[in-house]
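**Student:** Here is a sequence together with a model predicted from it:
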Amino acid sequence: MELLAKNQGLFLALYRFVVGLLFACHGAATLFNVLGGPQGQAPGFGQWPGWWAAVIELVGGIFVLLGLGTRTAAIVCSGTMAYAYFVVHQPQALFPIQNGGEQAALFCWSFLIIAVFGPGRWALATLLPSRTLEYDSGR
């Protein structure tokens, strides 16, 4: 347990990195038909809400992955997934296992955790000499 406590920052960074990477992959798959393509039909340019959600997934995922503007990006990503869950999935059935909303629910809560705890020391924001980033870097 001492090993876990000593490396808590590293584990938080790995968690942030993986969640951001997976989210960015969803956005890239939808926008550029890569990595197995979009789930379902690809939305047209500017189409609401699919295209905009994919842009948020790609850009927000990259920001979270890198640790730049992490809290803001994580809140936007979490809100996007909450919208996806409650507007797209929840009307079909009550529970995520029934309505296909497991990914949306997991991403929503994952990004909320990242927003609360911040990016930690292992973020690019810690390398930038800006006072506005001190809050975001979790120092």
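**Tutor:** Done, it's in. Numbering: from 1, shown residues only.
**Student:** Please count neighbours and contacts with C-alpha atoms only from this point.
**Tutor:** OK.
**Student:** What are the boundaries of the helices in this protein?
**Tutor:** For the chain, the helices defined by DSSP state H occupy 2-6, 8-32, 50-66, 70-83, 96-99, 102-117, 132-137.
**Student:** Could you name the helices and strands sitting against the second one?
**Tutor:** Contacts of helix 8-32 with other secondary structure elements, assessed using 3 or more CA pairs under 8 Å, 6 or more residues apart in numbering; DSSP states H and E, are made with helix 50-66, helix 102-117.
**Student:** Got another one to weigh against that:
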Amino acid sequence: MRSETPAGLLGDLPDRGREHVIGLFRMVVALMFTCHGIATLFDVLGGSYSGTPDFAEWPTWWASVIQLVGGTLVFLGLGTRSAALVCSGSMAYAYFTKHQPDALFPIENGGEAAAMFCWSFLLVAALGPGRWALVGDRPARAATTPDRTTEQAPATPAP
């Protein structure tokens, strides 16, 4: 009986599915983030933990607008990297100003969601939108075929 490693059983499936998984991750995280903004701004979906903020109230109203607008942009894949970076930064701000003064670790200070959103959006900003983005802002991939219009100089042997 032949023993296969998990990588051998899967073949190149992880590589082929990478962009799909990144796209799904982006959309799920962004949808949950958008729901936080909707719940806080419009007192729906169970409402906010601290009540509905007044218009332009710092920082709650502004954070909710970032959640709504930024989450929607990331979900749709429009300006994904920039929007995800703003979302990540807003959650870092929320964690360090609201949660971290109460205790060091997120499990102690109630900042698990802020920390997870912060790191999740930072990952999306670094990896790009994956599949199903309305505007693909993935970096261009290197050409797989050599440019036939330029000639390559022969390699010189090392001394």
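**Tutor:** Okay, I see it. From a predicted model like this one, the values you see are computed outputs, not experimental measurements.
**Student:** before we move on, the earlier item: now the helices of structure 1 as CSV including distance to residue 43 of structure 1?
**Tutor:** Output for the helices of structure 1, formatted as CSV (distance: least, CA to CA, whole Å):
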stretch, distance to residue 43 of structure 1
helix 2-6, 43
helix 8-32, 8
helix 50-66, 5
helix 70-83, 16
helix 96-99, 21
helix 102-117, 18
helix 132-137, 33
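**Student:** nearest to residue 125 of structure 1, of those helices?
**Tutor:** Smallest distance to residue 125 of structure 1 across the helices of structure 1 (CA to CA): 5.9 Å, for helix 132-137.
**Student:** List of residues touching that closest one?
**Tutor:** 67, 69-71, 118-121, 123, 125-126 (CA atoms under 8 Å, 6 or more residues apart in numbering).
**Student:** nearest to residue 93 of structure 1, of these?
**Tutor:** Each of the contacts of helix 132-137 of structure 1 was scored against residue 93 of structure 1 by CA to CA, and residue 71 proved nearest at 31.0 Å.
**Student:** so what corresponds to the closest one in structure 2?
**Tutor:** In structure 2, the residue matched to residue 71 of structure 1 (TM-score structural alignment) is residue 81.
**Student:** Then residue 117 of structure 1?
**Tutor:** Alignment note (TM-score structural alignment): residue 117 of structure 1 maps to residue 127 of structure 2.
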